[in-house]
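Colleague: Below are the sequence and a predicted model for it; my questions follow.
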Amino acid sequence: MLDTDRPRHLADFLRRMSEDPNVDMVGLDYFRPDRGGYEIVDEFLRTMPVKVPQDLFSLSRLERVRHVARLVEREWRTHTDFYEQWEWYQAHLVAERLREITLRAQLRKPLFVFMFGWNHGSQSGQDPLMLTDAGADALAVMLYQISSKRQFALMVEQWRQYVGAAQANLIPGDQVDFYWHQNMTRPRAAPEELYRRILTAHDKFSAGGKTLGVFWHDISRAAVVGRTGPYPGREWALAGAAAFSAVRRAWNVYPLTASLSVPPEVPVGA
């Protein structure tokens, strides 16, 4: 976060990609602080109006880091004001770095930024409105590592309450992972649940209407044994492709549509 060379290196790379005629858009994958973001502890304590012990700055920097880490990782339930200010400050710095990069890069192509889905990214030092103001043309929201269908429904509601109409261009997407789809085989298969989550996010993430698009992550995961569970990678790919088709229909992309219906009394395989 405080490295002055990294924004310059990223800006130079993005500018080269943006100038390539074979590139349609450029992106930053999971743009956030690393390992808790504790390198910014002193800046946070000096900038934000948080209550701290009077002798805190007489202690070593390591002790200050330990103090902040204890409040935001162990005692955040009893120090909610401190915790929320810590989240806000991280997101603010992340957005500042993104703005610095976009201004330096002078991009000619749309910029997308990956961000975490839970609690609209706040626990990962991200904020969709700040990132949009900083220059992100679209936000690729990762619907990853959700422990239950109930948690997914709660995440959708968090986004719907936070992002209003035309405040951000959202592109939610899910990943090929049998475990994080609760090893589902019934009442629906895990790839079908991936399809359901992508379309649910597309329909309900924003109070202003449907999201700009969706994504599916990714070809390499579908090809690796251990991610797909009892379902072949092709089935996960078909689930993602079916979600894309549904989104295109929702946006009236197709000039023609067709449907096929079968009477319920017709036996399977007839």
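Modeller: Sure thing, it's come through. Nothing here was measured: the structure is a model prediction, and the numbers come from that model.
Colleague: Every contact and neighbour count from this point should use C-alpha atoms.
Modeller: Will do.
Colleague: From Val26, how far off is the closest residue to Arg108 other than its chain neighbours?
Modeller: By the measure of Cα to Cα, 6 or more residues apart in numbering, the closest residue to Arg108 outside its immediate chain neighbours is Ser18, 5.7 Å from it. Separation of Ser18 from Val26 (Cα to Cα, to the nearest Å) stands at 7 Å.
Colleague: Next: Glu19.
Modeller: Counting by Cα to Cα, the separation of Glu19 from Val26 is 10 Å.
Colleague: Ile219 too?
Modeller: Distance, Ile219 to Val26, by Cα to Cα: 19 Å.
Colleague: what does Phe112 give?
Modeller: Phe112 is 6 Å from Val26, by Cα to Cα.
Colleague: Look at the two and report which has more neighbours.
Modeller: Phe112 (22 against 17; other Cα atoms under 10 Å).
Colleague: Comparison target, given below:
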Amino acid sequence: MTSSTARSRSLFFWILTFYGAVFTIRVFWMSWTRLVHLETAKAAYFHYDLIDIRLWSKDPALHKRWQARPPVAVVRRGGEVLTTIAAIRELRLKYDPASGMWTGRWPCPWNAPEGTYSLELLNSGDLARRMRRGTFRIERRRPHPLPKGFAALTLESVDPFKTMKVRAPSGEVKDWRGLIDWAEYIGADALWVLGGQTPGEKPGQVWRTQNLSMMAEIARECRRRRIKFGVYVMCYLTMSADPLTHYEYAREVKDGRTYETRAISLRDRRRIADVAQLLKRFRDIPEVDYLGIDYIRNALGGYELAEDFYAEMPISPPKGWDKLSREQRMISFAQKKIARRDAGFIDAWQWWRARRAAWLVRELKARLDWAKPLWAFTLTWDKGWHHGQDAVMFNDAGIDAAALMLYEADDEQFKLMIHDWNKYVKKKDAQLLVGDVIDWPLHQKHPDGPKAFYRRMVSAIDRIHSDGPAAGVFIHDLHRALWGRRGPWTTKEWMDEAKRAIRYIKEKK
């Protein structure tokens, strides 16, 4: 073979390889540009999440098609198309110029089952072979486990511990140590006391300070007696109509105008930082075993959140919204909510408020370095949704025990609350503590008094779940039992029924 022939063959093979590579690249490029991706931003979500759905392709023809007729996505589980919050079944995607994708936000359904969910694009018959459909998981956080049959005695009071005089179960008048005597008497595992309330004793002061220096000493005494100790903070409700100037307050609507309430707005970034700072002080006391929060919700009003709600949720504002002032928007929003004619809107508002509260819990737990178990007092009308709370979202966000306040209800209302919870939450979904209040008027002055209290506690223990008893109980609260509205019964008569309720749950198998 001559050298010229060899060079010719080499050139031929080089040209063949070159064109083969060009062809392969072209085929790959054409194939890649024709692919259609339907996916979520993350692989896994919690119950407080909005699932971010994204649709994209490099095919310019598809973009023209979708601009003419926006794409619609659905979520499936087990082959079934799901309906979520606000009766949303089909999610119309919108073009996002920043990412070049078509996007939508699907609210996670109330207490959705754990597992895998799939995405589907409606009316995509000719795209079936080009479509790459993603999946996502809904997960559930496992809370810090409580001892079996856990029982806590609460103290909701800002009375100074240093000068407190407590009549102990023995009849002897003691100092604050008599509080722990009562926890021992009823067989409680823990004493939970109020440690943070706004405003303070002095003008401009965020927290009441008179009891802060006592917390370490009380904690040590509880530890010595083998009683766990917890401290909680009132988060978003203040005890004064005089506002602190550095907070934004929640707004209510009355007579066609908005006004400022004594509740701090959930959108105020300074408040969560202040709550975290105070809880860190308690966290750093070695003998403090539990941290707690109360009023982790928009306690009053909340209409200043209207713009945030529409910005996040896949719910369209009413026509002319963009032409209204902020004041007019709040009034319009309140009128729509109060009318309660739009069930989907009400469902979305309740879900979104619960999500907002859960995100605050998540941030708070992170600021506390997830160091100690955290409980939250939780309202119970309509599973807490009526108040913008959800025990399942709270669990995922970092609440280790949802303390359900099953009071301020007559017997029929109480039965309805228990029925709703029984149908909604199983033991694996959240760690629930059931509680009743030692307050005769809040039991409608029932002639049985403390015994009616006991019956409600036992009913809640047995029926709050459909698959087993409550994780524990709390007795609310010792201040009311000592100095509150007991009716014709003594402190000990009320506390004896609390003792019976604690014994009952501890004997449950």
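Modeller: Right, received. Where do you want to start? On a predicted model such as this, the values are computed, not experimentally measured, just so you know.
Colleague: could you point out which element follows the longest helix along the first structure?
Modeller: Determined from DSSP state H, the single longest helix within the first structure is helix 80-105. Later in the chain than helix 80-105 of the first structure, the nearest helix or strand by DSSP states H and E is strand 111-116.
Colleague: how about the helices of the second structure, start to end?
Modeller: For the second structure, helices defined by DSSP H occupy the ranges 3-34, 60-68, 177-186, 215-224, 269-283, 306-312, 326-339, 343-367, 391-397, 411-424, 450-463, 478-483, 491-506.
Colleague: which of the ones you listed sits most buried?
Modeller: helix 391-397 (a mean of 28; mean count of other Cα atoms under 10 Å).
Colleague: so where is that one in the first structure?
Modeller: Under TM-score structural alignment, the match for helix 391-397 of the second structure in the first structure covers residues 128-134.
Colleague: ok, now stretch 54-69 of the second structure?
Modeller: Counting by TM-score structural alignment, stretch 54-69 of the second structure has no counterpart in the first structure.
Colleague: Burial check on Thr490 of the second structure, number of neighbours?
Modeller: Thr490 of the second structure has 13 neighbouring residues, counting by other Cα under 10 Å.
Colleague: One more: Leu38 of the second structure?
Modeller: Leu38 of the second structure has 23 neighbouring residues, counting by other Cα under 10 Å.
Colleague: Against Trp86 of the first structure, how distant is the equivalent of Arg503 of the second structure over in the first structure?
Modeller: Matched by TM-score structural alignment, Arg503 of the second structure corresponds to Ser245 in the first structure. Plainly put, Ser245 of the first structure is 41 Å away from Trp86 of the first structure if you go by Cα to Cα.
Colleague: ditto for Leu107 of the first structure
Modeller: Distance of Leu107 of the first structure to Trp86 of the first structure, computed by Cα to Cα: 31 Å.
Colleague: same thing with Ile146 of the first structure?
Modeller: Taken as Cα to Cα, the span from Ile146 of the first structure to Trp86 of the first structure is 24 Å.
Colleague: related to what we said a few turns ago, do you know which of the helices of the second structure lies nearest Pro107 of the second structure?
Modeller: With Cα to Cα as the criterion, Pro107 of the second structure lies closest to helix 343-367 of the helices of the second structure, at 8.5 Å.
Colleague: how far does that closest one sit from the chain's center?
Modeller: 6 Å (Cα atoms, centre = their mean, to the nearest Å).
Colleague: same question, stretch 34-51 of the first structure
Modeller: On Cα atoms, centre = their mean, the centre of stretch 34-51 of the first structure falls 23 Å from the chain's centre.
Colleague: cool, and stretch 27-46 of the first structure?
Modeller: Stretch 27-46 of the first structure sits 16 Å away from the centroid of its parent chain (Cα atoms, centre = their mean).
Colleague: so it corresponds to what in the second structure?
Modeller: The aligned range for stretch 27-46 of the first structure is 292-311, by TM-score structural alignment.
Colleague: what's the distance between the counterpart of Ile418 of the second structure in the first structure and Leu143 of the first structure?
Modeller: The equivalent of Ile418 of the second structure in the first structure is Val156 (alignment by TM-score structural alignment). Per Cα to Cα, Val156 of the first structure is found 9 Å from Leu143 of the first structure.
Colleague: do the same with Arg35 of the first structure
Modeller: Distance from Arg35 of the first structure to Leu143 of the first structure, by Cα to Cα: 21 Å.
Colleague: Can you pick out the residue with more neighbours from those two?
Modeller: Neighbour count, other Cα under 10 Å: between Arg35 of the first structure and Leu143, Leu143 has more, with 22 against 8.
Colleague: Just give the nearest non-adjacent residue to the more buried one, would you?
Modeller: Closest residue to Leu143 of the first structure apart from its sequence neighbours, by Cα to Cα, 6+ apart: Asp174 at 5.0 Å.
Colleague: what does the one you found align to in the second structure?
Modeller: Aligned counterpart of Asp174 of the first structure in the second structure: Asp436 (TM-score structural alignment).
Colleague: before we move on, what about Met115 of the first structure?
Modeller: So Met115 of the first structure corresponds to Thr378, using TM-score structural alignment.
Colleague: What's the separation between its match and Arg177 of the second structure?
Modeller: In terms of Cα to Cα, Thr378 of the second structure sits 28 Å off from Arg177 of the second structure.
Colleague: before we move on, what about Arg297 of the second structure?
Modeller: 33 Å.
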